[in-house]
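Visitor: from the sequence below, what's the structure:
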Amino acid sequence: MIKEFKDFALKGNVIDLAVGVIIGGAFGKIVTSLVNDVLMPIIGLLLGGINFTDLKYVITPAVGDIPESAILYGSFIQSIVDFLIISFCIFFFVKIISVKKKQEPVAPAQPPAEVVLLEEIRDLLKAK
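Guide: Reported below is the predicted structural model:
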């Protein structure tokens, strides 16, 4: 059982998946920063100076030391924008990679010398 697990864990697919998850996490942080620090302020400015992180529905206001209870729907909107941008970027990169793979010409495999010789003999026999 340990040998089977070792074979599974050291397969190329599992290692590729692990690398993909790590890179995806780092990519997610970059896109989150892009959305939070660049895009959302611009979108907020276009919509009249709205800061989406401040949008909330207060259920119970703060009383003394007890903090308010609120639904932070602005953060939810920001998370949706994060998701849409990340999914678009991943779609775009996969599309680019798949186009590059299709463009690479694949040279036809040359038949073995014996097959070429037999084809020549066949053609000579047909000609007679």
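
Visitor: contacts, neighbours, all on C-alpha from now
Guide: Noted.

Visitor: now do the lengthiest helix in the chain: which elements does it pack against?
Guide: Identified as the longest helix of the chain according to DSSP state H is helix 73-103. Applying 3 or more Cα pairs under 8 Å, 6 or more residues apart in numbering; DSSP states H and E, one finds that helix 73-103 makes contact with helix 12-34.

Visitor: next, the second sequence, to be compared with the first:
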Amino acid sequence: MGMLQEFKTFAMRGNVIDLAVGVVIGGAFGKIVTSLVDQIVMPPIGWVTGGIDFSDLKWVLREADNSNPAHKIPEVAVQYGAFINTIIQFLIIAFAIFVVVKLINRVTRHKEAVAAPAADVVLLTEIRDLLKEQQGKS
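Guide: As a prediction, the model looks like this:
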């Protein structure tokens, strides 16, 4: 089998396509969460904390020097405010994924419980049928 044919077989598997769809949806979901954090969650938090915009918080290690236009020196800073925003985004995404997985597990368990009787129920049913069979022979 040629390499192209093997690749086609690999790429057309259901789980690879599902993974690709999940990555695309995850990327879009990440943008939604970023917007939620930056434009909805953080402004009220900034308002409560006295107008602080977390994305602007930083620890400046070296100030920018623009005195010489031919040789500009950029600012060097640790932007911990952006890091705080990213942590909040991560927590929201993690919680959303937790809720989705929990719901999927609940639906899956419910379907399994309805679809297949428990092993002890099957065993007891077989014993009952054997006892009825024995009584019918006597």
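
Visitor: any idea what the TM-score is?
Guide: Laid over one another, the chains give 0.80 as their TM-score (TM-score structural alignment, normalised by the length of the first structure), with 117 aligned residues with a Cα RMSD of 2.1 Å.

Visitor: one step back: what angle do the longest helix of the first structure and helix 12-34 make?
Guide: 130 degrees (axes from the mean of the first three to the mean of the last three Cα atoms, to 10 degrees).

Visitor: give me the mean distance between helix 73-103 of the first structure and the second structure.
Guide: Here the mean offset of helix 73-103 of the first structure against the second structure after fitting is 0.9 Å, by mean Cα distance after the TM-score superposition for the first structure.

Visitor: other SSEs contacting the following helix or strand past that helix?
Guide: Remark: after helix 73-103 of the first structure, the chain's next helix or strand is helix 113-127, criterion DSSP states H and E. Applying 3+ Cα pairs under 8 Å, 6+ apart, we find helix 113-127 of the first structure packed against no helix or strand.

Visitor: residue range for the longest helix of the first structure in the second structure?
Guide: Aligning helix 73-103 of the first structure against the second structure (TM-score structural alignment) gives residues 80-110.

Visitor: which residue in the second structure aligns with N51 of the first structure?
Guide: Checking TM-score structural alignment: N51 of the first structure goes with D53.

Visitor: contacting residues for the spatially closest residue to its match that is not a sequence neighbour?
Guide: Closest residue to D53 of the second structure apart from its sequence neighbours, by Cα to Cα, 6 or more residues apart in numbering: G46 at 5.4 Å. Residues near G46 of the second structure by Cα atoms under 8 Å, 6 or more residues apart in numbering: I52, D53, F54.

Visitor: compare those residues with the first structure and list the overlap.
Guide: Using both residues aligned by TM-score structural alignment, their matches' Cα atoms under 8 Å, the first structure keeps these contacts from the contacts of G46 of the second structure: I52, D53, F54.

Visitor: one step back: any chance of CSV for the contacts of G46 of the second structure, columns neighbour count and distance to K137 of the second structure?
Guide: Below are these laid out as CSV (neighbours: other Cα atoms under 10 Å; distance: Cα to Cα, whole Å):
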residue, neighbour count, distance to K137 of the second structure
I52, 16, 87
D53, 18, 85
F54, 20, 83
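
Visitor: which of those residues fall in strands?
Guide: Assigned to strands by DSSP state E, none of these qualify.

Visitor: now, which of the residues you listed sits nearest I17 of the second structure?
Guide: Checking the contacts of G46 of the second structure against I17 of the second structure with Cα to Cα, the nearest one is F54 at 38.5 Å.

Visitor: which residues are in contact with the closest residue to the closest one other than its chain neighbours?
Guide: Leaving aside its sequence neighbours, F54 of the second structure sits nearest to G81 (Cα to Cα, 6+ apart; 4.5 Å). Contact analysis of G81 of the second structure by Cα under 8 Å, 6+ apart lists D53, F54, S55, D56, L57, K58.
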